[in-house]
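> For reference, the sequence and a predicted model appear below.
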Amino acid sequence: MNILQVFQSVSLATIAILVFSSLFLYLLSKRKQKHLLPPSPPSLPVVGHLHHLGPLIHQSFHNLSTRYGPLIYLRLGSIPCVVVSTPELASDFLKTNDLAFGSRTQSLAIKHITYGVAFAFARSGPYWSFIKKMATVEFLGNQNLDHFLPIRSLEIQELLRTLMEKAKLQESVNLTQELFKLTNNVICQMLTGMRCLGAKSEADEVKNLVREITKIFGEFNVSDFIWFCKNIDFKGFKTRYTETHERYDALIEKIISEREIKRRRETLKEESLGRDCLDILLDILEDGKAEIKITKDHIKALILDFFIAGTDTVATAIEWTLAELIKNPNVLKEAQREIDQVIGDDRLVEESDSPKLPYMHAIIKESLRLHPPIPMVNRQSIENVTIHGYDIPAGTMLFVNTWSIGRNPEYWENPLEFNPCRFLEGSTIDVIGQNYRFLPFGTGRRMCPGIKFSMRELQVVVARLVQCFEWNVKEALNMDEQPGLAVPMAEDLVCFPSVRGNIQKMITSS
């Protein structure tokens, strides 16, 4: 957004008063400032460094880091932040000073839509620890993931059948839409037991809402950064996220109420294994002796947390991976050769086959290096810290630019080349956040709790798309990005699939 456009709806007199007041306060704060801050680009009064930023914030940060160094200080309006762009600095901030950066900043939209109690943005403490344990052990633990395996398998089969029909008719398919439908149906059934059955189904409305909320969360809002703009509804953004929240609240309230009625009518087993997330959360709500007391708002926010984490990010990761394979046909052919050799031509790839397919696993890693699901690890300091001699005040936003680190020639040979072999031949780099050159799911205590689920789904979907089809496009793929929480491709991925070998029989018989 152009800085001049920001103020179009405010009178010139009001702007003049506010600007001069802010300039006075800014100069006063500079006189009192005793912190030794990291290097910083030139800034402007009031807006700080906002004029340096474009729609793709991670790319703007990358460009600034190439000019001003791997650790820079920025003032986004009235919000202080630091940007980190090397693995060594990432370790210093996220490992050595993990407790100091134990919080995340919530935008006005995030706070409103998630009832102010979102797990993903909660400060580290008893509530956060309890929910993380519940998510990683009960809901997303290996036993429950195994229980939900038939759901994932069924939805993948539905995708393959759709693609096969398109191939028969020699029609194009919008994979962006189909992949989001797949991931939404999987997570929707795991959370609430529903799936999309038509344009007017509750699950389809959830899908539309989650996509809209994900877009909102990824958009820049001036009111979050310039203090005197907090109550100004620029371009109707506040109205938009308020109405979206109301729609989500009405829908999820209806789903919860229907489930409560069902629970009162039926006798449920004590053991939570295999039941969906809503049942697990309602058990906690109704348990008078629960370790942590939660409300319905907590349940609504947690359901939304899981929806966002399990739909757009996974679908976007699959989309980028397939796009890179289409763009690099030699890599695609090698992946098909590995699958044909290991799996054969009489069955489809299963989740359990992943350890037997090292090249496919390397493809996934290479795609996550170039296109991390979330391009930056975001934290906020909860106390004053000193790192590399620089003072980082409490309340400072931290951005670890994993997108930039993944494209840095100091750490990756030919970083813009899609080369899965860099993750073979003795490479020990994994996705679990231990190597700070490669943090697709974050690291430390606040690493994504859904990493096991995401990797299971990501690997088997990509492997089956590679095993079952050849992929053709009419024009060269546009590999640009568009703004968003998960940074999707600038244009939808539209392809012409054609069936490989004996695959048709396998798809129809499974």
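Thanks, I have the structure now. Numbers count the residues shown, from 1 in each chain.
> going forward, measure contacts and count neighbours with C-alpha atoms only.
Noted.
> which residue ranges form the helices in the stretch 351-500 of the chain?
Counting by DSSP state H, counting those that start in this stretch, the stretch 351-500 of the chain has helices at residues 358-370, 402-405, 451-468.
> Those helices: which one's closest to Ile292?
Proximity to Ile292 (CA to CA) singles out helix 451-468 among these, at 24.4 Å.
> adding another structure so you can compare the two:
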Amino acid sequence: MLDSVASSPILVDLSKLTLSFTNNLIRRIAFGKQHDGTHRFHDILHETQHLLGDVNIADFFPWLSWVNKFNGVDTRLERNFRELDMYYDQVIEEHRDPSRPRLDDHEDLVDVLLGVQKNQTQPIRLTNDQIKGVLTDIFVAGTDTSAATLVWTMVELIKNPEAMKQAQEEITNIVGGKEKVEESDLPKLPYLKLVLKESFRLHPPLPLLVPRETTQACTINGYEIPAKTRVLINVKAISMNPTCWEDPDSFKPERFSGSAIDFKGRDFELIPFGAGRRGCPGISFGAVTVELALANLLHCFDWEMPHGMERNNIDMRQTVGLVMHKKTPLVAVATPRPCRSVEMHLKAEA
């Protein structure tokens, strides 16, 4: 990702860059592949996420499901399922070949799942369909969400240059002249963690958590809730509640300084990943991915708005869908910082 920024023109489309980064990262972890130069899988996945985020009247009124036969939803669903299924079949068959080329010596996720499938001692045998389900969960939950969080965090830092400066100074003090921030550096960057917490609060990637269902009838604040009632948790409303947060509309990472509140499901004021047994299983991976990418973007580049644009005039509108993306792409000016200038000079000399 850093090479993409350094080799691009002065203006960098961070929305496009971060989505490409998260897609390629998950592809490498799951399939053991880097981007193959085509957009086939990206296009299929993009359509999957659109279909998941679209308002479907049949979800609320099942007796109106016949409408989907006329508005094209059923056709899109069937085509997307077929294309995704065929792509997964191809990937699984490739992984059954022991002589296939690999990026490195490590097993990827498909290798691990196929190993579980072959293990005769397991009480439950994984089917190909279950493997495909796991892969879909990982891609749907791990690409758009991380990309959206990176974009919104960069938006807030560009709008608040003092916060960006403080984060960069902290990174420089720890990392020094190294060309990249390593995962081992992250525990030494407390202010960066405050920035990430505040970004999750202001811009939870999923404004509504995955729907739940009541297992039995209950009463909440005098309201009778029948069993099997679908429940939607409005994370965005919770994170902007003035009874929980002082000045909730403002970006203030320092509000978490000295606070034990975290986003890992223990504190219900901040639950971007959900909570309990049905919370997001990828919370640790997602947080580290965003934190490491953000640290490197700040370590290697200074960021500001294009000439003639004021930071206070950044379009903050959000898309409607499964993931809360910025409606218009975030385009910013990237200026290499000393660490990046040294690295590029050494590459040129070599």
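Right, received. Where do you want to start? Everything numeric in this text was worked out from a predicted model, so none of it was measured.
> re the thing from before, hey, which of the helices of the stretch 351-500 of the first structure is tucked in deepest?
helix 402-405 (a mean of 27; mean count of other CA atoms under 10 Å).
> now it: how far from the chain's centre is it?
Mean-position distance between helix 402-405 of the first structure and its chain equals 15 Å (CA atoms, centre = their mean, to the nearest Å).
> Could you do stretch 308-328 of the first structure as well?
Centroid separation for stretch 308-328 of the first structure versus its chain: 11 Å, with CA atoms, centre = their mean.
> Next, the buried residues of it.
Within stretch 308-328 of the first structure, the residues that count as buried by 16 or more other CA atoms under 10 Å are 308-327.
> In helices only, show me these.
308-310, 312-327 (DSSP state H).
> how about the strands in the stretch 151-300 of the first structure?
For the stretch 151-300 of the first structure, strands defined by DSSP state E, counting those that start in this stretch occupy the ranges 173-174.
> can you map out the helices along it?
Counting by DSSP H, counting those that start in this stretch, the helices of the stretch 151-300 of the first structure are 175-192, 202-218, 237-265, 277-286, 296-310.
> excluding its backbone neighbours, what's nearest the corresponding residue of the first structure for Glu269 of the second structure?
Here Glu269 of the second structure is matched to Arg437 in the first structure, going by TM-score structural alignment. Leaving aside its sequence neighbours, Arg437 of the first structure sits nearest to Pro87 (CA to CA, 6 or more residues apart in numbering; 5.1 Å).
> Distance-wise, check that neighbour relative to Tyr411 of the first structure.
Distance of Pro87 of the first structure to Tyr411 of the first structure, given as CA to CA, to the nearest Å: 9 Å.
> Name the residues contacting each of these two.
Taking CA atoms under 8 Å, 6 or more residues apart in numbering as the contact rule, Pro87 of the first structure and Tyr411 both touch 405, 437.
> Please identify which of those two sits among more neighbours.
More crowded of Pro87 of the first structure and Tyr411, by other CA atoms under 10 Å: Pro87, with 21 against 13.
> Can you tell me what Glu198 of the second structure aligns to in the first structure?
Using TM-score structural alignment, the partner of Glu198 of the second structure in the first structure is Glu366.
> looking at it, that match is touching Asn419, isn't it?
Yes. Using CA atoms under 8 Å, Glu366 of the first structure is in contact with Asn419, at 6.7 Å.
> and of the helices of the stretch 351-500 of the first structure, who's closest to Ser352 of the first structure?
That would be helix 451-468 among those, by CA to CA, at 8.9 Å.
> could you check the angle helix 175-192 makes with that closest one?
Angle, helix 451-468 of the first structure to helix 175-192, by axes from the mean of the first three to the mean of the last three CA atoms, to 10 degrees: 140 degrees.
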